[in-house]
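**Student:** Quick one: sequence and predicted model below, then my questions.
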Amino acid sequence: MNATIDWLDDPEVFRVNQLEAHSDHVIYGSKSEINTASSRIQSLNGIWKFKYSKNAQSRPVDFYKKDFDSSDFDEIAVPGHIELAGYDKIHYINTMYPWEGHEFRRPPFTTASIAQTKGLFSQAEYNPVGSYLTTFRLDEKMKQEKVSIHFAGVEQAMYIWLNGHFIGYAEDSFTPAEFDLTPYLEEENQMAVEVHKRSTAAFIEDQDFFRFFGIFRDVTLIAKGKNHLADIWLRPKLDETLQHGQLEMDIQIENILPDSEVHLRIFDPTERKIYEEKLVLTASLSHRVDLGKVELWGHFQPRLYRIELETRKDEEVTEYTHYPFGFRKIEIKDKIMYLNGKRLIINGVNRHEWHPEKGRAITLEDMERDVRIIKNAHINGVRTSHYPNQIAWYYLCDQAGIHVMAETNLESHGSWQKMGAFEPSYNVPGNIPQWRENVLDRAKTNFETLKNHTSILFWSLGNESYAEENIRLMNDYYKEKDPDRLVHYEGNFPNPRFEETISDMKSCMPPQKMFVSILKKKHKNLLFYANICMIWAIH
């Protein structure tokens, strides 16, 4: 397949050759590697060659070819924002799209688009491009395995090539994009990545924040060997007394060797082994374990159990992973929210990933600092406004007992609210079929990546994107896949037709007294979400 620049203009093209989203577990060659480094992972972070171009027409089109002369390229740090490396310009905007007042654009397939989408971004006079180049050799232990490349976050549209071969295309700036590199690997490898600041994804990534672009999260190579643990879905269950627990699990295995086994071990919060079993390895494995009386996970006592999975052939370990999990139950009864049978009152914040010098390219130390601030402020909940955060953040929240609202990467504020008025004539995703799979894929990737985190009590459909059929389908997707969690959406208030079919709760940016009075008349039980007074009202 050959890449085409026209994909930037088409909301129906948002992923090409991407591997399916899967759980965020880390794989190791053996258990001993958890204290050092995984032999299955190789980082490509560091200094890359780089060329900035004002638009697609002026970019070095053939830079991905192995014989291309890149001697005039600069250098740039990966991960990081292109703007903070001295290129382009830092741009902040809230509701409107960043091109308003400069260029006329409407989302494709809306009545206001005038059916003109060709060249919308691909031929724009201003739509900067970053051309990245790096070379690498595979670590010795990875050379005989299938190898994929994992981009944790690239803003906003990305084409990649390996050794001159087109590998794939991705949008969705804040969820992982993974591609198989195996057929094109050589002894010495050249990776080329072309990042465009804007594509049709810009219509649904209109968050209230600084607009950056570039490879701003980690880039890693992953070696997937024999008996590969491809996906894990852990579902801790409590009985009616909230005292006894079961662990249901579904495990997907790839590249299975005959007569292989998976060794399963479970440890309690004190790291005492409480369960062990060997199972015959199959491509799709479901299992349930009765653990008897269990300790509950909560804000003040975030008790975490741990599962180990180890695939083996003839007693030789082929792959290992482990994952923390906790027992807790979130539910709504009589319009009141309960966690583990006790009323839950959220004292929460809407948190952006942010550092005053690094922007959104934050580190683990930055996240650990935020957790300390949150705990010291007696905050018990975080909404990942308004996009999926770095994966490490959810592990930290599991450990710290922070209740998480895991938001999907969706905001189309500029498509329906103009100068404060509700005017959805070109709202996306709306009811438009050509935008449906795009936003459903964002929900799917968010869920599949993060589904095992105990701290996630709520899935959020996004922010300020109005409410129509496509968002209702996102709501239905989460409900069908994960009925044990609640679903939140902030944007159904402007369109009351969807008040009862989207979201388990209501929320809105309030200072309007009228809005508060309406809610009090319709809903006697309100749940207050701190920081800019985000109000949740339980149906």
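**Tutor:** Arrived safely.

**Student:** C-alpha from now on. contacts and neighbour counts both.
**Tutor:** Noted.

**Student:** Now do Glu469 against Ile307, distance only.
**Tutor:** The span separating Glu469 from Ile307 equals 39 Å under the rule Cα to Cα, to the nearest Å.

**Student:** and what of Arg235?
**Tutor:** Taken as Cα to Cα, the spacing of Arg235 relative to Ile307 amounts to 12 Å.

**Student:** Next: Met405.
**Tutor:** When distances are taken as Cα to Cα, Met405 and Ile307 turn out to be 24 Å apart.

**Student:** swap in Leu247?
**Tutor:** Taking Cα to Cα, one finds Leu247 at 10 Å from Ile307.

**Student:** Also Met337?
**Tutor:** 29 Å.

**Student:** So in the chain, which helix runs the longest?
**Tutor:** Among the segments of the chain that qualify as a helix by DSSP state H, the longest is helix 433-450.

**Student:** by contact count, what packs against that one?
**Tutor:** Here helix 433-450 is seen to pack against helix 469-481 when contacts are counted using 3 or more Cα pairs under 8 Å, 6 or more residues apart in numbering; DSSP states H and E.

**Student:** Quick check: buried residues in the helix it packs on?
**Tutor:** Glu469, Asn470, Ile471, Arg472, Leu473, Met474, Asn475, Asp476, Tyr477, Tyr478, Lys479 (16 or more other Cα atoms under 10 Å).

**Student:** Repeat that for stretch 427-440.
**Tutor:** Neighbour counts using 16+ other Cα under 10 Å place 427-432, 434-440 of stretch 427-440 among the buried residues.

**Student:** Give me the distance between the two termini of that stretch.
**Tutor:** Terminal residues of stretch 427-440 are spaced 16 Å apart (Cα to Cα).

**Student:** go on, stretch 296-316?
**Tutor:** Between the opening and closing residues of stretch 296-316 we find a distance of 35 Å, counting by Cα to Cα.

**Student:** Likewise for stretch 302-319?
**Tutor:** As for stretch 302-319, its first-to-last residue distance stands at 29 Å under the measure Cα to Cα.

**Student:** And that stretch, how far out from the chain middle?
**Tutor:** 25 Å (Cα atoms, centre = their mean, to the nearest Å).

**Student:** One more: stretch 131-141?
**Tutor:** Between the mean C-alpha location of stretch 131-141 and the chain-wide mean there is a distance of 25 Å, by Cα atoms, centre = their mean.

**Student:** Tell me which residues are up against it.
**Tutor:** Contacts made with stretch 131-141 from outside it, assessed by Cα atoms under 8 Å, 6 or more residues apart in numbering, are listed as 39-40, 42, 44, 48-52, 59-60, 63-64, 187-195.

**Student:** Second structure for comparison follows:
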Amino acid sequence: MANETRIEHASETWLADSTVFEVNRVPAHSDHKCYAHDSQTNEWSDLRQSLDGEWRVEVVQASDIEFNEEPFVRENFDDSAFERIQVPGHLQMAGLMNNKYVNIQYPWDGHENPAEPNIPENNHVALYRKTFTMANRLADTKNAGGTVSIVFHGMATAIYVWVNGMFVGYGEDGFTPNEFDITEMLHDGENVVAVACYEYSSASWLEDQDFWRLHGLFRSVELAAQPHVHIENMQIESDWDPESGSASLDAALTVRNAADAATISATLKNSDGNVVWETANCADPDTSISTGSLNGIRPWSAEDPVLYEFEVTVIDHAGNIAEVAVQKVGFRRFRIEDGIMTINGKRIVFKGADRHEFDPKRGRAITEQDMIDDVVFCKRHNLNAIRTSHYPNQERWYELCDEYGIYLIDETNLETHGSWCLPGDVLTEETAIPGSKAHWEGACVDRVNSMVRRDYNHPSVLIWSLGNESYTGDVFRAMYKRVHDIDPNRPVHYEGVTHNRDYDDVTDIETRMYAHADAIEEYLKNDPQKPYISCEYMHA
């Protein structure tokens, strides 16, 4: 559900309503870096403030709280009796909820039997609180006509958010950012953010991944300020032509309050910081920047992950730098040609693995060092590809894969295995979620949209995945269409069509799980129309 006007009060009904998956959320956008320049001090700032660290929390039964009369959201609420918890972190790892591991079944199977999209009565909610004071650089930006958002980079499974006692918004899909504009709710001095994080919501029907079921705010939470003139989204095509050896970059920018900018200039720099191309454009709300043909550009690949830096500078009418947006880019061309996957004109074979974000002590609240260790392991063991099974990963992972050279299949946060596969591998098409059920379409399309918008500019992302083990149906056609409406170049993978070949049109690649060698050979010898990937072939 998208909202043109702010909704000011929370509703308990959203939890079990599959058509409500966000309220007051900022539209999904690219994860490019933004910096502001202080002309008086000549200092640069990224205008971000971490809210990580110690929070207060209490875990209660969901039936025990009342939304719009709940005292824990108030500024002056006494939370001294609450537990202390580290964010990012999981409630289970802090000993506040029990660990659960479930494969195909839903975690409530055998205990309760709710009909989708309803949720179990035995539902926990974690009441989080954090006190903060805005950093001066964020407060100055706000006072100069900018905005301030609060960003939850990862949570499970649904959150309601309040700031200083005022309702902010509601969000699901905890593996892509849930960002809310809180500009009007902030004041000088101490502010209080309160979050009700629910164990189960209708979103739980879409998140039946085979993993440890862990909850809470498990990725970073931060404040992000944006100047009055702000580049909200960058969608960059950085192509390399293997026939001519020339490259090109085309960037589509969405600029907020563009009329208050005088010019927008852009530069492209190599790894040594030398400018290889530059230009200046007049400001426009939807600015397009094109380099034309570029010579001497080295192409990006896993074997030679050469990155360039694309920098866009916004100048206001007073001649001051309003904002600088920066995105690392890799020039490469990934295509399916005559049924074969190619990168930069050469055939590519994926030697890959599926990867969960996981640490035995921190769960999915992994660190940058965990990610670096995984990348280095891949490079040492001749693994060139990873499928982000079965959800979008932390933003930093994509930057590392760009830098080190790892090909990614970026997977939507979607798995509904327990809805259509009964014990004994009995397929029940009529119970499949989302299937062709219209009431699930909005949430599923939103999930793939959030992933594609966030990760579009990363050269490491070669293929988009619509999800994992969720059967198929018309909802997947809508997801496939959304991906190709945004991105006409990258192919889409979805293995679920192997259960119903009427939906072969929702995948550009033939992908199978645990297929025997003879079955793969038979497919490849019989005039295959699509390239083949074994997207799962061994499990431990």
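**Tutor:** Thanks, I have the structure now. Nothing here was measured: the structure is a model prediction, and the numbers come from that model.

**Student:** Overlay them and tell me the TM-score.
**Tutor:** Superposed pair, TM-score by TM-score structural alignment, normalised by the length of structure 1: 0.92. Supporting alignment: 518 aligned residues with a Cα RMSD of 2.2 Å.

**Student:** ok, Met405 and Ile307 of structure 1, which is more surrounded?
**Tutor:** Shown here are Met405 of structure 1 and Ile307; by other Cα atoms under 10 Å, Met405 has more neighbours (24 against 19).

**Student:** Confirm for me that the more buried one is in contact with Tyr387.
**Tutor:** No: with contact defined as Cα atoms under 8 Å, Met405 of structure 1 does not reach Tyr387; the gap is 10.4 Å.

**Student:** now the helices for the stretch 1-150 of structure 2?
**Tutor:** Taking DSSP state H, counting those that start in this stretch as the criterion, the stretch 1-150 of structure 2 contains helices spanning 136-143.

**Student:** Does Thr263 of structure 2 fall in a helix, a strand, or a coil region?
**Tutor:** Classification of Thr263 of structure 2 into helix, strand or coil gives strand, according to DSSP: H, G, I helix; E, B strand; the rest coil.

**Student:** ok, so what distance separates His153 of structure 2 from Asp31 of structure 2?
**Tutor:** Using Cα to Cα, His153 of structure 2 is found at 11 Å from Asp31 of structure 2.

**Student:** residue closest to the middle of structure 2?
**Tutor:** Here the mean C-alpha position of structure 2 is nearest to the C-alpha of Thr176 (Cα atoms, centre = their mean), at a distance of 3.0 Å.

**Student:** Aligned to that residue, what sits in structure 1?
**Tutor:** In structure 1, the residue paired with Thr176 of structure 2 according to TM-score structural alignment is Thr175.

**Student:** Filter the contacts of stretch 131-141 of structure 1 down to just the buried residues.
**Tutor:** With burial judged by 16+ other Cα under 10 Å, the buried subset of those is 39-40, 42, 44, 48-52, 59-60, 63-64, 189-195.

**Student:** Whatever helix or strand comes next after the longest helix of structure 1 vs structure 2, average offset?
**Tutor:** Proceeding N to C from helix 433-450 of structure 1, the next assigned helix or strand is strand 456-460, under DSSP states H and E. Averaged over the aligned pairs, strand 456-460 of structure 1 sits 0.4 Å from structure 2 after superposition, using mean Cα distance after the TM-score superposition for structure 1.

**Student:** In structure 2, what stretch matches strand 456-460 of structure 1?
**Tutor:** Under TM-score structural alignment, the alignment places strand 456-460 of structure 1 onto residues 461-465 of structure 2.

**Student:** So what's the gap between that stretch and the chain middle?
**Tutor:** 13 Å.

**Student:** now swap in stretch 83-94 of structure 1 and tell me
**Tutor:** Here the centre of stretch 83-94 of structure 1 is set off from its chain's centre by 23 Å, with Cα atoms, centre = their mean.

**Student:** looking at structure 2, where would I find the counterpart of that stretch?
**Tutor:** Residue correspondence for stretch 83-94 of structure 1 in structure 2, counting by TM-score structural alignment: residues 92-103.

**Student:** Show the end-to-end separation of that stretch, please.
**Tutor:** Using Cα to Cα, the end-to-end distance of stretch 92-103 of structure 2 comes out at 18 Å.

**Student:** ok, residues contacting it?
**Tutor:** 59, 85, 91, 107, 208-215, 361-363.

**Student:** Can you tell me which of the residues you listed has the most neighbours?
**Tutor:** When neighbours are counted by other Cα under 10 Å, His215 leads the contacts of stretch 92-103 of structure 2 with 28 neighbours.

**Student:** What lines up with that residue in structure 1?
**Tutor:** Residue-level alignment of His215 of structure 2 against structure 1, with TM-score structural alignment as criterion, gives Phe213.

**Student:** With Ala62 of structure 2 instead?
**Tutor:** With the correspondence set by TM-score structural alignment, Ala62 of structure 2 lines up against Asn55 in structure 1.

**Student:** From His196 of structure 1, how far out is its match?
**Tutor:** When Cα to Cα is the yardstick, Asn55 of structure 1 and His196 of structure 1 sit 8 Å from each other.

**Student:** out of those two, which sits in the more crowded spot?
**Tutor:** Set side by side, Asn55 of structure 1 and His196 show more neighbours around His196, with 27 against 19, by other Cα under 10 Å.

**Student:** and the buried residues of stretch 427-440 of structure 1 as JSON lines, adding distance to His228 of structure 1?
**Tutor:** Below are the buried residues of stretch 427-440 of structure 1 laid out as JSON lines (distance: Cα to Cα, whole Å):
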{"residue": "Asn427", "distance to His228 of structure 1": "43"}
{"residue": "Val428", "distance to His228 of structure 1": "39"}
{"residue": "Pro429", "distance to His228 of structure 1": "37"}
{"residue": "Gly430", "distance to His228 of structure 1": "40"}
{"residue": "Asn431", "distance to His228 of structure 1": "40"}
{"residue": "Ile432", "distance to His228 of structure 1": "39"}
{"residue": "Gln434", "distance to His228 of structure 1": "35"}
{"residue": "Trp435", "distance to His228 of structure 1": "34"}
{"residue": "Arg436", "distance to His228 of structure 1": "32"}
{"residue": "Glu437", "distance to His228 of structure 1": "29"}
{"residue": "Asn438", "distance to His228 of structure 1": "29"}
{"residue": "Val439", "distance to His228 of structure 1": "29"}
{"residue": "Leu440", "distance to His228 of structure 1": "27"}
